[in-house]
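A.B. asks: Coordinates for the following, if possible.
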Amino acid sequence: MESLQTTSIQSDQAPSMKHSKRGGWTTFPFIIGAVMGLTLAAGAGSANLIVFLVTVMNIKSINATQINNIITGCYSLFPVAGAVIADSFFSSFYVVSVFAFVSLLGLIMLTLASTIHSLRPPTCAIGSLACEAPSKLQYAVLYLALALASLGVGGTRFTVSTMGAEQFNKPNEQGTFFSWYFFTLYLASAISLTAIIYVQDSVSWGLGFGIGVVANAIGLAVFLLGKRFYCHTKPKGSPFVGIARVLVAAIRKRRKLETFQSQGYFHGDNTKAISSPTESLRFLNCAALRYEDDRKSDRSYSSSWWLCTVEEVEDLKTLIKIMPLWSSGILLSTTIALINSLTVLQALTMDRHLGPRFKIPAGSFLVFSILATALSISIIDRFLLPMWKNLTRRSLKPLQQIGIGHVINIFAMVGSALVETRRLRVVRTHHLNGEPPGPVVPMSGLWLVVPLLVIGVGEAFHFPGQVALYYQEFPTSLKSTSTAMISLLIGIGYYLSTAIIDSVRRSTGWLPDNINDGRLDYVFWLLTAIAFVNFGYYLLCTKFFKYQNTENHENEASA
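C.D. replies: Predicted coordinates:
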């Protein structure tokens, strides 16, 4: 994994580690153990949610789908809120501890709802008009359980990754941690999509949710056991207030530059700050200029909505510079989300048998992508990156990793289009058009595995690369928020994919109820075009982007 560079960690944490002997690889098993347990717990509560709502809670399928979409969106968007709390008010340790306990409560309630008869409606045949809907009490318990589970994931998933990175003061060690973090995340997700779903479907829902409770409890316990080994970073208050102050102060002072003589730039208590702000985005610099009327009654200066520090000005500039790069990940996530959902539709029409008795569930095909990502991350970190460094004498930078991921994702879109073209050719050869669901297409569903594997390899490059980039480039006060930006990309990507599908259905005939009568291959070629154009946009963003702390980058690369 590309080396990460953050001056704050090196200057602020290194001395603490030296004297207290905290942090470092001693904390690794505790944090990774927590990631494994908490991710398994999250999968137990969400991977098979639609089936639970329909078969156990007697909720109509469309309503169940809407509930699932809301929960999935919350799982992706809430981590940003958790990261902001960690950055602004409490340390990452306390945020993870509290929200891990919250998710535990949610899973306990889901377990009770699936096992206690009074907390769920009477069992009936799926789709029967005589099914009794949940009572108000049953709905209340269900919604509270799902809300607690969502909040729990929001407060832990990416906050714990930031805390893990804070334990290391060497950039290459931080990068290695992020690789193993993603490996564990995907491995636990794969277990949830296979083993836990099997238990829920074939054994009992209570046992399936109970496994999640045990996994959550173990993850929380392991995390708490490492408390005395962790290096803790104290929050410095909400960084977003400082950002807002810069904008307000810059606007207020835009006319004072010509009429007042400044007293230099304001640095606050930071004696090591640079003497003046950078020349980029110069209109923001006036927010840090001191004027006579900025003085307080005791003739001193302090941060306010009229005066900001140079550091606050530079933090806002950093965010503005990196946001175009971040935005290039939205369509990348959107194409992946679309492939995942459309692949399930394809699988439902194809031969999914492995041998005479076993049939792969359509929804389980996505596990191939997750496994490919987990395996690829390990190979990339252990073999490809060291090999690259030995050959070039330089580490592979985050922007390069992300770019490789973009290219691989384009190939995955092309692969999906070619597989669908072949599937439709078989459909027309055997005259399988007609009303849904239609007969099974005599073509193995394993053809779908190939593009899914390619997508998984691409994710192994661009997702860890993006986390490394944001952690490295975001202001020190926004480190937790930086790692949660990936989750925000995924959430927006899933919502945008829904909008694209709706737009395609309204304007074309490519996506009828029976995809055998449609042109799903055209949809995949459209995604290929979107991915290609988005890659061009990404290259344009990289052309105007410059790494911070360039000298440290070069030193790390040559080390």
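A.B. asks: contacts and neighbour counts: CA atoms only from here.
C.D. replies: Will do.
A.B. asks: So which elements touch the strand ranked longest in the chain?
C.D. replies: When the chain is scanned for its longest strand (criterion: DSSP state E), the result is strand 441-444. Using 3 or more CA pairs under 8 Å, 6 or more residues apart in numbering; DSSP states H and E, the elements in contact with strand 441-444 are strand 350-351, helix 398-429.
A.B. asks: list the helices and strands the longest one packs on?
C.D. replies: Read it as helix 398-429. By 3+ CA pairs under 8 Å, 6+ apart, helix 398-429 packs against helix 310-349, strand 441-444, helix 449-473, helix 520-543.
A.B. asks: Let me know which of these is the nearest to Pro356.
C.D. replies: strand 441-444 (13.4 Å; CA to CA).
A.B. asks: just to revisit the earlier point, could the helices and strands packed on strand 441-444 go into a markdown table alongside mean neighbour count and distance to Ser503?
C.D. replies: Below are the helices and strands packed on strand 441-444 laid out as a markdown table (neighbours: other CA atoms under 10 Å; distance: least, CA to CA, whole Å):
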| stretch | mean neighbour count | distance to Ser503 |
| --- | --- | --- |
| strand 350-351 | 18 | 26 |
| helix 398-429 | 20 | 19 |
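A.B. asks: List of residues touching stretch 237-252?
C.D. replies: 84, 87-89, 283-287, 304-308, 312-313, 315-316, 477-478 (CA atoms under 8 Å, 6 or more residues apart in numbering).
A.B. asks: quick revisit: among the helices and strands packed on helix 398-429, show me which one is buried the most.
C.D. replies: Of those, the one with the most neighbours on average (mean count of other CA atoms under 10 Å) is helix 449-473, at a mean of 25.
A.B. asks: So what's the gap between it and the chain middle?
C.D. replies: Distance of helix 449-473 from the chain centroid (CA atoms, centre = their mean, to the nearest Å) equals 11 Å.
A.B. asks: can I assume Leu399 is in contact with Leu540?
C.D. replies: No - if you go by CA atoms under 8 Å, Leu399 and Leu540 don't touch, sitting 12.0 Å apart.
A.B. asks: Another sequence for comparison is provided below:
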Amino acid sequence: MFGLCPPHYTHTLLSTPQHQPPGSTEPSRGPALMSRLRPLHRSASKPSCGLTLVSGLCPPHAAQASPPSDSTLVHPDSRPTQLTLLQREQGSIIATSEDFSSSEMAHTEKVEGHKENSTDYTMDGTIDIKGRPCLRSKGGRWSACSFIVVFEAFERLAYFGVAPNLILYLTNKLHQGTVESSNNVTNWLGTIMLTPILGAYIADSHLGRYWTFIFSSAIYLLGMILLSLTVTLPSLRPPACNSLNVEDCKTHTKEIQVAIFFLALYIIALGAGGTKPNISTLGADQFDIYDPKEKALKLSFFNWWTFAIFFGNLLSSTFLVYIQDNVSFSVGYIIPTVALAFSILVFFLGTPFYRHKLPSGSPITRIAQVLVAAVRKWKVPYPVDSTELYELDSEYYSKKAHYKINHSASLRFFDKAAVMIDSNSPWMLCPITQVEETKQIIKLLPVFITSIIPSVMMAQVLTLFIKQGVTLNRNIGPNFKIPSGSLSSFFTIGTLTSVAIYDRCFVPFMRKHTKNSRGITMLQRIGIGEALHIIIMIMAALIERWRLSIVKNHDLVYQKNTVPLTVFILSPQFILMGVAEMLVEVGKMEFFYDQAPEGMKSLGASIFTTSIGIGNFVSSFLLSTVARVTRGGGKSGWIENNLNASHLDYYYGFFVVLNVINFLLFLVVSKFYVYNKEGVEIDNEMKEIATVTVSK
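C.D. replies: From the prediction side, this is the model:
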């Protein structure tokens, strides 16, 4: 019958000790299953064994005191100790312990008669806002995520209250040309997607996800308020201009007006950089991956997260865009500002329910240390036995609520960082877990590179696709005209519909045949979306060629008249792009989060947003370069301010070729990618624990 032993004795009982590196003073290391299931929060100065239930299995010095007669487990210094019961059968108990101050726990746990309470703590090391270990019944899961999802819906209402019509504001109000306005939109979108790197760094190194999010939201709201003022105050708005020549209209615009407008936009980008990587990972943190039921709930989180995003998108691209076109940009920007303020309030109200993970230090610094140490020791030979590589003991990771990763044979060069030498500098010697974390991030880079071109395709939805729609007939009946920015609602409808069908129909169907909990692998999902991009751009090129033929037939090349062709001819490319968004972008978000090391989830989320950001900057580069190169010889280029005199069909054909090349490269990358085994090992360990039977 197992007693309650110190963590390192429990490890000895439940796992086979591994060889200890020569000269190391750390206890022997093993799989450390128990510490991974119940991270400890004991300071290094505490005794190694603070309690016992039954003597016999702990060494004599480990037993400190007998339990009181009422079976309450008490630490020698009178602090209550938390028990996590993994198995109890006929009086037999396997458990790990975690002690914390009496101010953090209002009652002591009793073994007898309180089995449900003793198993109510999360097993992933999460804590509440006051730093106490989380009770499973008091928060987390969808009770916490409901606040987060509502926040995201209204925050997206604010964000997409600006984004869909931004190119038209730049064109019609700030009097910018097609290339300049398109590039300004994609540059802003790119910045919004790159600033999460800073937000993730601050969260992981200093403030944690919750407080980084709170401060960033305040900056975000400040930017929205300033943006509303720039379109409301007459002194900050350029006067109207009806000239067909963009250069003539630019003379009416003051530099200070443009500067303040873009200042507001980039304040928004800075604030969004702190919210984007942390709100999604905070949502994922609400599900304990060591609990099978919660892990199952987490599988659909990212899909419904996307549903909330595009629900807010749909409202903004219809209701708000209509107000901006038919009432004023002033009212159209004030409403999303109020929506953002409301979303922050909703998030704040959910504070008592959130589970939090402690900041684990800068992942960028940890990665840099491995790279530097490996390079500096490139001449040092590998040890014959991989267990001689440097590693910290399991109890260290337990106290830090970190996760220990076993050594892998891939990317062996980086193992040099863990080869033991005389120096103890973190820039010369890194533990295996840190090395494996670095390997896992490096493994993501090829997928990251092949995910940039799909993001370039998404950038066209809010730029050239919208500009095409402006030239077409948008009337529905005699009295209603579809706002140009509302065309993105077709994209949103495609995403919303496909998310629901994918999650509720496709995944359950495929799960029966593939035995994969996701239905198909994450890379297969992304690959299907990338193949769909090829089809979409072929379709877009053919539709644009049709539009240009109508323009020439009606002699409208240099006329401002509407092309006699319904705007609904663009709906297939918008809708299918929404389906591709669900496959590629949601797949990327899930992939980079899932495959990032447990202590670098925020970095994984920022890798996802970085791919989108770089995609937007690449879109700007390609648009400017193609416009300049094709304009030579006195001929009209592929992209002119006048789309009727342009050749977007050629430009979309160029995208077809680019997508084919990228897709072939993606197939090679995905073929050789090996998924991290950590998640599989956790699943297997949970199954083993569930079937353990301990005899009396």
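A.B. asks: Make a markdown table out of the helices and strands packed on helix 398-429 of structure 1 and add distance to Gly493 of structure 1.
C.D. replies: A markdown table is the format used below for those (distance: least, CA to CA, whole Å):
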| stretch | distance to Gly493 of structure 1 |
| --- | --- |
| helix 310-349 | 4 |
| strand 441-444 | 29 |
| helix 449-473 | 14 |
| helix 520-543 | 13 |
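A.B. asks: out of the ones you listed, which comes closest to Leu385 of structure 1?
C.D. replies: helix 449-473 (10.9 Å).
A.B. asks: Mean deviation, the closest one versus structure 2?
C.D. replies: In the superposition against structure 2, helix 449-473 of structure 1 averages 1.2 Å from its aligned positions (mean CA distance after the TM-score superposition for structure 1).
A.B. asks: Where in structure 2 does that helix fall?
C.D. replies: With TM-score structural alignment applied, helix 449-473 of structure 1 matches the range 571-595 in structure 2.
A.B. asks: quick one: the most centrally placed residue in structure 1 from Pro79 of structure 1, how far?
C.D. replies: The C-alpha lying nearest the average C-alpha coordinate of structure 1 belongs to Ser487 (CA atoms, centre = their mean; 2.5 Å). For Ser487 of structure 1, the distance to Pro79 of structure 1 (CA to CA, to the nearest Å) stands at 7 Å.
A.B. asks: what do you get for Phe474 of structure 1?
C.D. replies: Distance, Phe474 of structure 1 to Pro79 of structure 1, using CA to CA: 17 Å.
A.B. asks: Which one's more surrounded, those two?
C.D. replies: Pro79 (29 against 22; other CA atoms under 10 Å).
A.B. asks: Can you check which residues contact both of Ser487 and Pro79 of structure 1?
C.D. replies: Common contact partners of Ser487 of structure 1 and Pro79 (CA under 8 Å, 6+ apart): Phe158.
A.B. asks: Run through who's touching the longest strand of structure 1.
C.D. replies: So strand 441-444 of structure 1 is in contact with Thr349, Met350, Asp351, Arg352, His353, Arg423, Val426, Val427, Leu432, going by CA under 8 Å, 6+ apart.
A.B. asks: and Leu389 of structure 2, how far is that from Arg36 of structure 2?
C.D. replies: For Leu389 of structure 2, the distance to Arg36 of structure 2 - CA to CA - is 21 Å.
A.B. asks: oh sorry, the question was meant for Asp594 of structure 2
C.D. replies: Taking CA to CA, one finds Asp594 of structure 2 at 18 Å from Arg36 of structure 2.
A.B. asks: now Gly283 of structure 2
C.D. replies: In terms of CA to CA, Gly283 of structure 2 sits 21 Å off from Arg36 of structure 2.
A.B. asks: Between these two, which is the more surrounded one?
C.D. replies: Gly283 (25 against 22).
A.B. asks: Helix or strand: which one has that one?
C.D. replies: Assigned by DSSP states H and E, Gly283 of structure 2 belongs to helix 255-284.
A.B. asks: Am I right that Val95 of structure 1 falls within a helix?
C.D. replies: Yes - counting by DSSP: H, G, I helix; E, B strand; the rest coil, Val95 of structure 1 is part of a helix.
A.B. asks: For the counterpart of Ala459 of structure 2 in structure 1, list the residues it contacts.
C.D. replies: Matched by TM-score structural alignment, Ala459 of structure 2 corresponds to Ala337 in structure 1. Shown in contact with Ala337 of structure 1 (CA under 8 Å, 6+ apart): Gly493, Tyr494, Ser497.
A.B. asks: Of the residues you listed, which is the nearest to Thr115 of structure 1?
C.D. replies: Tyr494 (32.0 Å).
A.B. asks: how about the alignment partner in structure 2 of that closest one, secondary structure?
C.D. replies: Counting by TM-score structural alignment, Tyr494 of structure 1 corresponds to Asn616 in structure 2. What three-state DSSP gives for Asn616 of structure 2 is helix.
A.B. asks: residue ranges of the helices in the stretch 51-200 of structure 2, please?
C.D. replies: 115-118, 141-159, 163-172, 178-194, 196-202 (DSSP state H, counting those that start in this stretch).
A.B. asks: Let me know which of the ones you listed is tucked in deepest.
C.D. replies: Mean neighbours per residue, mean count of other CA under 10 Å, is largest over the helices of the stretch 51-200 of structure 2 for helix 196-202, with a mean of 25.
A.B. asks: who does that one touch, helix- and strand-wise?
C.D. replies: helix 208-232, helix 255-284, helix 601-629.
A.B. asks: among the ones you listed, which is nearest Pro508 of structure 2?
C.D. replies: helix 255-284 (21.3 Å).
A.B. asks: Would you mind listing the buried residues in that closest one?
C.D. replies: 257-258, 260-262, 264-284 (16 or more other CA atoms under 10 Å).
A.B. asks: For the helices and strands packed on helix 196-202 of structure 2, give me TSV that also has distance to Phe490 of structure 2.
C.D. replies: Output for those, formatted as TSV (distance: least, CA to CA, whole Å):
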stretch	distance to Phe490 of structure 2
helix 208-232	26
helix 255-284	24
helix 601-629	21
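A.B. asks: Out of these, which gets nearest to Leu445 of structure 2?
C.D. replies: It's helix 601-629; of these, that one is closest to Leu445 of structure 2 (CA to CA) at 9.1 Å.
A.B. asks: List the buried residues in that closest one.
C.D. replies: Residues 601-620, 623-624, 627 are the ones in helix 601-629 of structure 2 that count as buried (16+ other CA under 10 Å).
A.B. asks: Skip the chain neighbours and tell me the closest residue to Ala113 of structure 1.
C.D. replies: Leaving aside its sequence neighbours, Ala113 of structure 1 sits nearest to Leu119 (CA to CA, 6 or more residues apart in numbering; 5.0 Å).
A.B. asks: same deal with Gln10 of structure 1?
C.D. replies: Gln10 of structure 1's closest residue in space is Asn169 (CA to CA, 6+ apart), at 5.3 Å.
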